[in-house]
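Trainee: All I have is the shape, not the residue letters:
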């Protein structure tokens, strides 16, 4: 993971805001505590390392500027919602073409955790282990190609282990919509991974 320029400012002792601003310091600690989750979300939404780092930096500045005045309920969901909004703002400015091209690299280099969450690791003989590694690579490949609304709920649920309520808060959606997108995303991923099986099902 790249070193982010704001990490020293967010580290307790360096100060995330003006001296004596305990709320700003608390936001810095919150950002660091959930840095991996924020960076993973940014990387999968934007498609490359630098844009993800820049979006997390933007989110930190926005969060500290707010003073945490709107933190209510779940601080992690509040922080990830800001990260997501900053990612969407960058997509609106820079367009989606660069993201779509770069997602291949993200899936190849950083998709292992996401694929392992969907296809859990098994204690298995070497032949079966190789087969499952190929399947994980296939999951990473197709996960990167899911529509963003499906990909983000799968990542937040399967990789970051957020609850339905937390995902709903991050995405500003009803819980029912979150559950629907999860079901549809899992179905779309399964269909992409096993097209032959789906053809058999369709023919029954």
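Mentor: Looks like it arrived, so ask away. From a predicted model like this one, the values you see are computed outputs, not experimental measurements.

Trainee: CA only for contacts and neighbour counts going forward, please
Mentor: Will do.

Trainee: Could you list every helix and strand that the helix or strand where residue 57 lies packs against?
Mentor: Counting by DSSP states H and E, the element that carries residue 57 is helix 49-66. Applying 3 or more Cα pairs under 8 Å, 6 or more residues apart in numbering; DSSP states H and E, one finds that helix 49-66 contacts helix 22-33, helix 35-46, helix 75-94.

Trainee: between these, which gets nearest to residue 186?
Mentor: The closest of the helices and strands packed on helix 49-66 to residue 186 is helix 35-46. By Cα to Cα, the value is 16.7 Å.

Trainee: Which strands and helices lie in contact with the closest one?
Mentor: Helix 35-46 packs on helix 49-66, helix 75-94, helix 97-110, helix 148-154, going by 3+ Cα pairs under 8 Å, 6+ apart.

Trainee: Swap in 10 Å and give it another go.
Mentor: With contacts taken as 3 or more Cα pairs under 10 Å, 6 or more residues apart in numbering; DSSP states H and E, helix 35-46 sits against helix 22-33, helix 49-66, helix 75-94, helix 97-110, helix 148-154.

Trainee: Out of the helices and strands packed on helix 49-66, which is closest to residue 132?
Mentor: Using Cα to Cα, those put helix 35-46 closest to residue 132, at 22.5 Å.

Trainee: what residue is smack in the middle of the chain?
Mentor: residue 41 (2.4 Å; Cα atoms, centre = their mean).

Trainee: my guess is that residue meets residue 87, correct?
Mentor: Yes. Applying Cα atoms under 10 Å, one finds residue 41 in contact with residue 87, separated by 8.7 Å.

Trainee: List the residues that are in contact with both of the two.
Mentor: Residues touching both residue 41 and residue 87 by Cα atoms under 10 Å, 6 or more residues apart in numbering: 52, 56.

Trainee: Buried deepest among the helices and strands packed on helix 49-66, which one?
Mentor: Among these, the stretch with the highest mean neighbour count (mean count of other Cα atoms under 10 Å) is helix 35-46, at a mean of 23.

Trainee: okay, pairing it with this:
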């Protein structure tokens, strides 16, 4: 149990983040992370040494795609169960106008990222949101580093096009 807490527990937030972006569902992401953590716990003796985060995120990625395949044809509606609010005092750089712009931009980026196919969405999430190096992304996604770089370039281009479409509709 100590080994699990040391190697896997620190990466549960990253696991949820990846699962949420791949599945597109908060509740599915929680289920995926729970199943992934159980798998990691069961097979922890197989993990010798190396990058525990990449190993665990590989399990999460595989479970996320298993969930996507199993849920194909079902229609899921995601509900935000929590509304996050910044209740702290506004700093001088956080005027209501800037906060509104930031919130609107974040929503547009979220919408554009959600429109990407999962294989492109996952490399953006792993690189830009989880700050994984290319070699770790290659391990998680099980592709060569060169493919990671080209897929990331394509994903960024696709994201840019999606954002342009969204800005044009405003």
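Mentor: Thanks, I have it. These figures come from a predicted structure and were not determined experimentally.

Trainee: How close are the two chains, by TM-score?
Mentor: The TM-score (TM-score structural alignment, normalised by the length of the second structure) is 0.80; 159 aligned residues with a Cα RMSD of 2.7 Å.

Trainee: if we can go back for a sec, what's the matching range in the second structure for the helix holding residue 57 of the first structure?
Mentor: Aligned using TM-score structural alignment, helix 49-66 of the first structure spans residues 26-43 in the second structure.

Trainee: Next, the buried residues of that stretch.
Mentor: 26-37, 40 (16 or more other Cα atoms under 10 Å).

Trainee: Nearest to residue 104 of the second structure among these?
Mentor: Among the buried residues of stretch 26-43 of the second structure, and counting by Cα to Cα, the member closest to residue 104 of the second structure is residue 26, at 20.7 Å.

Trainee: contacting residues for the residue lying closest to the closest one once chain neighbours are set aside?
Mentor: Of all residues not flanking residue 26 of the second structure in the chain, residue 20 sits nearest, at 5.8 Å (Cα to Cα, 6 or more residues apart in numbering). Residue 20 of the second structure is in contact with 14, 26-30, 32-33, 64, counting by Cα under 10 Å, 6+ apart.

Trainee: What of residue 186 of the first structure?
Mentor: With Cα under 10 Å, 6+ apart, residue 186 of the first structure has these contacts: 118, 143, 146, 150-151, 153-154, 180, 192.

Trainee: any idea what residue 162 of the second structure aligns with in the first structure?
Mentor: Residue 162 of the second structure maps onto residue 192 in the first structure, by TM-score structural alignment.

Trainee: just the contacts of residue 20 of the second structure now: which is nearest residue 145 of the second structure?
Mentor: residue 14 (20.6 Å).

Trainee: Tell me which residue of the first structure lines up with the closest one.
Mentor: Under TM-score structural alignment, residue 14 of the second structure pairs with residue 37 in the first structure.

Trainee: do residue 115 of the second structure as well
Mentor: Match for residue 115 of the second structure (TM-score structural alignment): residue 145.

Trainee: Surely that match and residue 138 touch.
Mentor: No. Using Cα under 10 Å, residue 145 of the first structure is not in contact with residue 138; the gap is 11.1 Å.

Trainee: Mutual contacts of those two, please.
Mentor: 107, 189, 192.

Trainee: any idea how far residue 187 of the first structure lies from residue 199 of the first structure?
Mentor: Distance from residue 187 of the first structure to residue 199 of the first structure, counting by Cα to Cα, to the nearest Å: 14 Å.

Trainee: I'd like to know how many residues surround residue 93 of the second structure.
Mentor: 8 (other Cα atoms under 10 Å).

Trainee: And the one 10 residues further on, by the same measure?
Mentor: The number of residues packed around residue 103 of the second structure, counting by other Cα under 10 Å, is 12.

Trainee: which residues sit in contact with it?
Mentor: Counting by Cα under 10 Å, 6+ apart, residue 103 of the second structure touches 97, 109.

Trainee: Just tell me what it corresponds to in the first structure.
Mentor: So, by TM-score structural alignment, residue 103 of the second structure is matched to residue 133.

Trainee: which residue sits closest to residue 169 of the first structure in space, ignoring its chain neighbours?
Mentor: Nearest to residue 169 of the first structure is residue 77, by Cα to Cα, 6+ apart, at 6.0 Å.

Trainee: Enumerate every residue touching the one you found.
Mentor: Contact analysis of residue 77 of the first structure by Cα under 10 Å, 6+ apart lists 34, 71, 83, 162-163, 165-172.

Trainee: how near is the alignment partner in the second structure of it to residue 34 of the second structure?
Mentor: When the second structure is aligned by TM-score structural alignment, residue 77 of the first structure is paired with residue 54. According to Cα to Cα, residue 54 of the second structure stands 17 Å off from residue 34 of the second structure.

Trainee: Equivalent analysis for residue 1 of the second structure, please.
Mentor: In terms of Cα to Cα, residue 1 of the second structure sits 16 Å off from residue 34 of the second structure.
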